[in-house]
Every structure is written in structure tokens, then in C-alpha cells.
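Trainee: no sequence for this one, just the structure:
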């Protein structure tokens, strides 16, 4: 049988306890817990500090083959946890809904900062045939991961469509 993604509810703030309980009870190849978190900047007492917050407070995703034994073990866990259900069966999270979460958390369960690339930002191309050229962003399509950049090439201003992975924000270095 193929592993599928399911969702456990717990009390907000107890996600880590639940994840640790799962890791203690189940072998890592049987049940894999995931708590997507994000890194962000918050202002406290006039100072910006870096904090990590849970992306879905009160939820822990698990990747498993949901057998009767796995289901019973989850229900009997020492940490308060309820499985998201549809009628009488555990509800599977559709793969198309898990894809963006897994893409964002592929390296770690903490999603890093946005690169801050937006219209008007000065950028440098770091890969490809236009490497080391600098330009200004005139449009960003973050869904497609692309940006239109105005470049000065051979004494002419040209609009170039580039992937966000090949440009570097020069203003972030200041």
C-alpha cells in the first residue's frame, strides 16, 4: 500500500509535543510527522526580531499507510490528538494540496524568508548567458516564479523574462 497524508488536530501550541510523541511511538519509516513552520520578522519593543511560527496552528500532518493498528495507536496517544475524518474513515489530504506544502518544506520544516523581490528592485543575474548583468524588475509573477527585468544591453534597454532563481536582490545586501 502507498503512504498518504493525513491531518491530526491538537491543541494550539502542542504541535511539537504531538510530533515528538509520534516519533517516539512509531518507527520513522512507518509514520512521518510534519509541522510546517515559517520564519518571519516581528517588531517587539521597536526592534525587529526573527521568530518561527507554526503555519497551521493546531495541526500536524502525518505521512503513513493508515492501517487499523496505526489508527488505534493514534487514538491512544498520550498527547491530545484527533484525526481529521470523512464519515467513518480518516480523510486523506489530496496530493495536489500537499504538493505546495512539501515543496516549501523540502529542505526543512521551516519555510525561509521571501527573497523580497518586487517591482522596482535592483537585481543582478547570477546564472545563464546574461550572468553579471544588472537591471530593474518591472513585473513579478511569483506563482510562476518569474520576473520581467529591464536590462541595458549594447546601449539599448531590453525587457527580459527570467526565473526568480537566476536573479539576486542587490538591495538586500545594503
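Mentor: Nice, thanks for sending it over. For clarity, every value in this text was computed on a predicted model and none was experimentally measured.
Trainee: C-alpha only now, for contacts and for neighbours.
Mentor: Fine.
Trainee: Contacts only, for the spatially most central residue of the chain.
Mentor: Note on the chain: the residue nearest the mean C-alpha position is residue 104, at 2.8 Å, using Cα atoms, centre = their mean. Residues in contact with residue 104 (Cα atoms under 8 Å, 6 or more residues apart in numbering) are residue 111.
Trainee: What is the neighbour count of residue 74?
Mentor: Residue 74 sits with 20 neighbouring residues when counted by other Cα atoms under 10 Å.
Trainee: Would you verify that it is located in a helix?
Mentor: Yes - per DSSP: H, G, I helix; E, B strand; the rest coil, residue 74 lies within a helix segment.
Trainee: Residue 48 versus the residue nearest to it when sequence neighbours are not counted, what's the distance?
Mentor: In space, and not counting its chain neighbours, residue 74 is closest to residue 81: 7.3 Å by Cα to Cα, 6 or more residues apart in numbering. Applying Cα to Cα, to the nearest Å, the value for residue 81 to residue 48 is 35 Å.
Trainee: end-to-end on stretch 38-52?
Mentor: Counting by Cα to Cα, you get 6 Å between the two ends of stretch 38-52.
Trainee: scratch that, stretch 7-20 is what I was asking about
Mentor: End-to-end distance for stretch 7-20: 16 Å, by Cα to Cα.
Trainee: Ok, stretch 22-35 next?
Mentor: With Cα to Cα as the measure, stretch 22-35 spans 12 Å from end to end.
Trainee: In space, what's closest to residue 139 - neighbours in sequence excluded?
Mentor: residue 148 (5.1 Å).
Trainee: Which residues does the helix or strand containing that neighbour contact?
Mentor: If you go by DSSP states H and E, residue 148 is part of strand 146-153. Outside strand 146-153, the residues within contact range by Cα under 8 Å, 6+ apart are 133-141, 157-164.
Trainee: Selection in ChimeraX covering whichever of these are buried, please.
Mentor: Only the buried entries of those go into this ChimeraX selection, using 16 or more other Cα atoms under 10 Å:
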select :134,135,136,137,138,139,140,159,164
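Trainee: How far away from the center of its chain is the strand holding residue 148?
Mentor: Taking Cα atoms, centre = their mean, to the nearest Å, the mean C-alpha location of strand 146-153 is offset from the chain mean by 27 Å.
Trainee: Check it against this one:
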């Protein structure tokens, strides 16, 4: 197993319109070629937009960076080759050609982007359980202690009940807005 501190995020340039195909192809190639310890998450950042079509408003998912895909990976000759030779990938952004390795994204950029996509910055998040006591570390309920009433690990969301003015109030929080309670 590779040390996870070597994991970095890189940007791939793809043919426009093939971002989702590249994502699924890359994940299946990593699986079939035994590269799960080198190629981790693949992301196509999107945002919701409201469009008016024939007089009706509807929400659509729009790609933030058309023609680009982000991949979290450990850069080795083999992982670089597999990613670079995935169909519809034209290359890495930040690579100077001639087989040179690309530059990874800065940690702050990645964290901001992941948060905007509702994903955690780090994959190894704690397991939270219903009725577990946590301390809220961010937001309007900061420094309050509450009990978890619901956990949605796929969305990295928790519902925490806190006591406000003698009443139980439930709030939705991200995993990174709480920490396990310490006496």
C-alpha cells in the first residue's frame, strides 16, 4: 500500500463533452488494472444553474470547468501512464510535455473546490453514529454540544440536535463542522 501523504490532485484536459465518460473510464481502468492504491477520486465539478427553456424555468447541472477533470492520485510512472492513456484524455494540465510529470493543485484550491462540491477534503473521515455526542466547531452553533440524530455518509452530512433555550433544535452540518465530544 502506498503512503497516502503522496496523494495529490491533478487536472486532466479532456475533449469537451467527454468529462463524465473520462471519469467513469478512469475509475474502471484503475479497478481493472489494480491501481486502486494509486488512483483514488475522480471529480467533474458541477454547479446548479436555473435556465429558462420555452418559458419554463428548470434547474440544470452545468460543468464549472468544461473540458477538465480532476483526479486524486499518487504520481508514479505507471499511474501517470494509465491516466494519460485513458481514452479522451488529451493530457495533464501543468505538464511541460515530453513525458514530464505535471504539477499538482495547491491544497487550498482543492479544499475550496471539494467544499463547493459537497465533498470532504480528506477521504479518511471519522465514522459517526446516531446518538453519538459531538462538539460543533463551525457555524452559528459553534462550541455547542449536541447529539447526532441522523447520518448521511454519502453526502458527508450529519443532523445534530442541540439544546437552545430549553428546546431541542436540529441542524444539518457537514462532517468537517463537528468533532467527537471529549470530556
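Mentor: Perfect, thanks for sending it. Bear in mind that the values here come from a model prediction, so they are computed numbers and not experimental data.
Trainee: follow-up on the earlier one: who has more neighbours, residue 81 and residue 48 of structure 1?
Mentor: residue 81 (21 against 11).
Trainee: I'd like to know how far the more buried one sits from residue 64 of structure 1.
Mentor: Distance of residue 81 of structure 1 to residue 64 of structure 1, given as Cα to Cα: 16 Å.
Trainee: so where in structure 1 does stretch 73-83 of structure 2 end up aligned?
Mentor: Under TM-score structural alignment, stretch 73-83 of structure 2 corresponds to residues 64-74 of structure 1.
Trainee: what's the burial count for residue 150 of structure 1?
Mentor: 21.
Trainee: Where does the closest residue to it other than its chain neighbours fall, secondary structure wise?
Mentor: Leaving aside its sequence neighbours, residue 150 of structure 1 sits nearest to residue 159 (Cα to Cα, 6+ apart; 4.6 Å). Assessed by DSSP H and E, residue 159 of structure 1 sits inside strand 156-163.
Trainee: Now do that strand: everything it contacts.
Mentor: 145, 146, 147, 148, 149, 150, 151, 152.
Trainee: Show me how to select, in ChimeraX, the buried members of those residues.
Mentor: If you want just the buried ones from the contacts of strand 156-163 of structure 1 in ChimeraX, going by 16+ other Cα under 10 Å, the selection is:
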select :146,147,148,149,150,151
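Trainee: which among the contacts of strand 156-163 of structure 1 gets closest to residue 7 of structure 1?
Mentor: In terms of Cα to Cα, no member of the contacts of strand 156-163 of structure 1 lies closer to residue 7 of structure 1 than residue 145, at 28.6 Å.
Trainee: Which position in structure 2 pairs with the closest one?
Mentor: In structure 2, residue 145 of structure 1 lands on no residue (TM-score structural alignment).
Trainee: Show me what secondary structure element comes after the lengthiest helix in structure 2.
Mentor: Ranked by residue count and defined by DSSP state H, the top helix of structure 2 is helix 19-32. The first helix or strand that comes after helix 19-32 of structure 2 along the chain, using DSSP H and E, is strand 39-43.
Trainee: where exactly do the helices run in structure 1?
Mentor: Counting by DSSP H, the helices of structure 1 are 15-25, 68-75, 95-104.
Trainee: Make CSV out of those helices and add distance to residue 127 of structure 1.
Mentor: Formatted as CSV, the helices of structure 1 follow (distance: least, Cα to Cα, whole Å):
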stretch, distance to residue 127 of structure 1
helix 15-25, 39
helix 68-75, 47
helix 95-104, 22
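Trainee: right, so of these, which gets closest to residue 33 of structure 1?
Mentor: Per Cα to Cα, nearest to residue 33 of structure 1 of the helices of structure 1: helix 15-25, 5.9 Å.
Trainee: Buried residues, the closest one. List them.
Mentor: For helix 15-25 of structure 1, burial by neighbour count (16+ other Cα under 10 Å) applies to 15, 16, 18, 19, 21, 22.
Trainee: Also stretch 36-49 of structure 2?
Mentor: Under 16+ other Cα under 10 Å, the buried positions of stretch 36-49 of structure 2 are 36, 37, 38, 39, 40, 42, 43, 44, 45.
Trainee: What lines up with the last one in structure 1?
Mentor: Which is residue 45 of structure 2. In structure 1, residue 45 of structure 2 lands on residue 36 (TM-score structural alignment).
Trainee: distance of the alignment partner in structure 2 of residue 106 of structure 1 from residue 160 of structure 2?
Mentor: Aligned by TM-score structural alignment, residue 106 of structure 1 pairs with residue 118 of structure 2. Using Cα to Cα, one obtains 18 Å as the distance from residue 118 of structure 2 to residue 160 of structure 2.
Trainee: of those two, who's got more company?
Mentor: A side-by-side neighbour count of residue 118 of structure 2 and residue 160, using other Cα under 10 Å, places residue 160 first with 26 against 13.
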